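S.K.: Pasted the sequence and its predicted model underneath.
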Amino acid sequence: MTTTPARRDRARRSPLLTALTALMLIYSLVPLVWLFVNSTKTQASLLDSFGLWFSGDFSLLTNIRDTLTYDDGVFVRWLGNTLLYVVIGAGGATALATLGGYALAKFDFPGKRGVFATVIGAVAVPGTALAVPTFLMFAKLGLTNTPWAVIIPSLISPFGLYLMWTYAAQAIPGELMEAARVDGAGELRTFLRVCVPLLAPGIVTVALFTMVATWNNYFLPLIMLKDPDWYPLTLGLNAWNDQAATAGGEPIFHLVITGSLLTILPLLAAFLFLQRYWQSGLTAGGVKD
């Protein structure tokens, strides 16, 4: 059945879809607006003003400076720790998922069905269910309260492996690999020069998923780390937030909110920067010669 231009215009102008899109936009933007607005307030004005509007002096720059310098600049150290966990943990998880997914999609070997069942089962298991066994294992190895206790578990991404597996199976034509081999390219060169460019959108997708998961990881560092010097931003900001409940503690909710704003900026920048690779992957193959 052929879709007429008038019907396509009606679909594009659907009031229901427009209303749903507007609701999703509001749902997504209101927390960001609240975070930005309250990052401009002092501790005093934060508690006696409307949350979605400015109050008193515009103190954003002062709050940013105080956040970065409070307690001898511990926020900067937490930011560095988070970047360390993301670069090594999420970067390694992306690399392993790419290599594993490519191998599972393009090579046959004994036990492949068992690997598939294992990966599917690992995707279905929540990370919290493995927290206690992981802690006990790392405690036996003497790795708790070290960066490796956060980095090593972050290297394993069953969902990323499954995603790259399914993506590689569709994105890489077998004929193209055979042509590269006929031309004398080895397996490593075929993978790096022929397959990796085709896998780029999938790699970016897995990288973003693993980066967000590692950046926002809270429960694993909570049970693995005791030394505040190795805290990521999630644990550090929670410690600042709990400071008001301790005896003699100083409430610094304005710094917690400002720190939260600074925490999400790298994620927003990463999504905006990598969006074009997503778009190129979505349009690949959309034009038929």
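M.R.: Yes, it's here.
S.K.: rest of the way, CA atoms for contacts and neighbours
M.R.: Will do.
S.K.: So for stretch 254-271, what gets flagged as buried?
M.R.: Using 16 or more other C-alpha atoms under 10 Å as the test for burial, stretch 254-271 gives 254-263.
S.K.: Revised request: answer the last question for stretch 116-131.
M.R.: Buried residues in stretch 116-131, counted by 16+ other C-alpha under 10 Å: 119, 123, 131.
S.K.: any residues touching it, and which ones?
M.R.: Stretch 116-131 is contacted from outside by 158-159, 161-162, 219-220, 223, using C-alpha atoms under 8 Å, 6 or more residues apart in numbering.
S.K.: Give me the buried entries from those.
M.R.: Among these, the ones that count as buried by 16+ other C-alpha under 10 Å are 158-159, 161-162, 220, 223.
S.K.: Closest to Ser55 out of these?
M.R.: Relative to Ser55, the closest of the buried ones among the contacts of stretch 116-131 is Leu220; by C-alpha to C-alpha it sits at 37.6 Å.
S.K.: hold the first one in mind and look at this next one:
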Amino acid sequence: MSLLTVAALYFLVPVYWLMVSATKNSSDLFGTFGFWFANPRPLEYLGDLLTYDDGIYLRWFANSVLYAGVGAALATLLSAAAGYALAKFDFRGRETVFNVVLAGVLIPGTALALPLYLMFSEVGMANTYWAVLVPSVVSPFGVYLCRIYAVASVPDSLLEAARIDGAGELTIFRVLVIRLMSPALITVFLFQFVHIWNNFFLPLVMLSNSDLYPITLGLTSWQGYADRQPLLYQLTVGGAFVSVIPLMILMVVLQRFWRTGLTEGSIKS
């Protein structure tokens, strides 16, 4: 219990600091105690954040939702299809393909950013939405997790029964497999969403137009000018706190699916 308490404090204290700091102006950020409020005006500062520079923060927020939402959804679908195929279909080179996927898990994303930029530049897709979206739909970890989960949760007898009843492979995948694998798919979606939402290096390499920035890159650009415009300190902290809220909401909404998946195996018919 004590270890869990320490772990909870480790993760929650920075969020608490962000929440408190988001209610302060730039002078109070440096001139008052960091873990308590000082003349809080959160609604006023939130309005400043959303209206600064013609509402550029809202543009960055929408970009992050686009990159993370679409990227995570497509990555989950592709991971489910690839993991199911690797688990339930016997074809030549299956283990080689899976080993390549495992190798992809071990390669850091920063090592691939520059080659990806050169490739996208060659086809004229650099500095576009596609430059961030297309790499985001590939998740080697998602493929690995889906294969492991498909082996354990999708019985061959159920697949054979569906085929005998005349169901096609696409119907089996859409109606049966996705439903049986839903806990793993929720996990892949959440991991990929958080990864894309917090991704900084790939957009930094791919994008030069500030209108295409996600929140991470936009807030960093503000921080770089904060020495000349002190207001940006407060806007950066407030923007960082607002950017955490969607992740917290997503975690609360999706955790019930994990509980459902964990208890399914304990229910007897």
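M.R.: Perfect, thanks for sending it. The model shown is predicted, which means the values in this text are computed figures rather than measured ones.
S.K.: Which member of the buried residues of stretch 254-271 of the first structure is positioned nearest Pro197 of the first structure?
M.R.: Looking across these and measuring by C-alpha to C-alpha, the closest to Pro197 of the first structure is Thr263, at 31.1 Å.
S.K.: Looks like that closest one contacts Leu233 (just checking).
M.R.: Yes. Counting by C-alpha atoms under 8 Å, Leu233 is a contact partner of Thr263 of the first structure at 7.3 Å.
S.K.: Let's see which of the contacts of stretch 116-131 of the first structure end up in helices.
M.R.: Those of those mapping onto helices are 158-159, 161-162, 219-220, 223, per DSSP state H.
S.K.: returning to what we had before: so which of the buried residues of stretch 116-131 of the first structure is the closest to Ala269 of the first structure?
M.R.: Using C-alpha to C-alpha, the shortest approach to Ala269 of the first structure within these belongs to Val123, at 28.0 Å.
S.K.: check which helix or strand covers the spatially most central residue of the first structure.
M.R.: By C-alpha atoms, centre = their mean, the first structure has its centre lying nearest to Val212, at 1.3 Å. Per DSSP states H and E, Val212 of the first structure falls inside helix 196-215.
S.K.: before we move on, back to that, what's the counterpart of the residue nearest to the centre of the first structure in the second structure?
M.R.: Alignment note (TM-score structural alignment): Val212 of the first structure maps to Val194 of the second structure.
S.K.: Same question for Tyr162 of the first structure.
M.R.: Aligned counterpart of Tyr162 of the first structure in the second structure: Tyr144 (TM-score structural alignment).
S.K.: Could I get the full set of strands for the first structure?
M.R.: Counting by DSSP state E, the first structure forms no strands at all.
S.K.: Could you tell me how many residues sit around the counterpart of Thr67 of the first structure in the second structure?
M.R.: With TM-score structural alignment defining the correspondence, Thr67 of the first structure maps onto Leu49 in the second structure. Leu49 of the second structure: 23 surrounding residues under other C-alpha atoms under 10 Å.
S.K.: so what's Leu49 of the second structure up against?
M.R.: Counting by C-alpha under 8 Å, 6+ apart, Leu49 of the second structure has contacts 55, 57, 235, 238-239.
S.K.: Equivalent analysis for Gly71 of the second structure, please.
M.R.: So Gly71 of the second structure contacts 133-134, 136-137, 192-193, 196 (C-alpha under 8 Å, 6+ apart).
S.K.: For it, what is the corresponding residue in the first structure?
M.R.: Using TM-score structural alignment, the equivalent of Gly71 of the second structure in the first structure is Gly89.
S.K.: Distance of that match relative to Ser154 of the first structure?
M.R.: Note on Gly89 of the first structure: its distance to Ser154 of the first structure, by C-alpha to C-alpha, to the nearest Å, is 5 Å.
S.K.: Which residues are in contact with each of those two?
M.R.: Residues touching both Gly89 of the first structure and Ser154 (C-alpha under 8 Å, 6+ apart): Thr214.
S.K.: farthest-separated two in the buried ones among the contacts of stretch 116-131 of the first structure?
M.R.: Greatest spacing in these, by C-alpha to C-alpha: Tyr162 and Ile223 (27.4 Å).
S.K.: any idea what Lys106 of the first structure aligns with in the second structure?
M.R.: So Lys106 of the first structure corresponds to Lys88, using TM-score structural alignment.
S.K.: What sits closest to its match if chain neighbours are left out?
M.R.: Nearest residue to Lys88 of the second structure in three dimensions, chain neighbours excluded: Val151, at 7.3 Å (C-alpha to C-alpha, 6 or more residues apart in numbering).
S.K.: sorry, back to before: can you tell me which of the buried ones among the contacts of stretch 116-131 of the first structure is closest to Leu25 of the first structure?
M.R.: Using C-alpha to C-alpha, Phe159 comes nearest to Leu25 of the first structure of these, at 27.4 Å.
S.K.: Excluding covalently adjacent residues, which one is nearest to that closest one?
M.R.: The shortest distance from Phe159 of the first structure to any non-neighbouring residue, by C-alpha to C-alpha, 6+ apart, is to Val123 (5.5 Å).
S.K.: Can you tell me the residue that sits opposite that neighbour in the second structure?
M.R.: Under the alignment (TM-score structural alignment), Val123 of the first structure maps onto Val105 of the second structure.
S.K.: Next: Leu20 of the first structure.
M.R.: By TM-score structural alignment, Leu20 of the first structure lines up with Leu3 in the second structure.
S.K.: May I have the residues that are in contact with Ser49 of the first structure?
M.R.: Ser49 of the first structure makes contacts with Ser55, as judged by C-alpha under 8 Å, 6+ apart.
S.K.: for the stretch 1-150 of the second structure, what spans make up the helices?
M.R.: 2-21, 26-31, 42-51, 56-88, 94-106, 109-122, 129-136, 140-153 (DSSP state H, counting those that start in this stretch).
S.K.: mind checking how far the fifth one is from the chain centre?
M.R.: The offset between the C-alpha centroid of helix 94-106 of the second structure and the centroid of the whole chain comes to 22 Å, using C-alpha atoms, centre = their mean, to the nearest Å.
S.K.: Likewise for the first one?
M.R.: The gap between the average C-alpha position of helix 2-21 of the second structure and the chain average comes to 21 Å, counting by C-alpha atoms, centre = their mean.
S.K.: what's the mean distance for that helix versus the first structure?
M.R.: Helix 2-21 of the second structure differs from its equivalent in the first structure by a mean of 0.8 Å after superposition (mean C-alpha distance after the TM-score superposition for the first structure).
S.K.: Cheers, nothing more for now.
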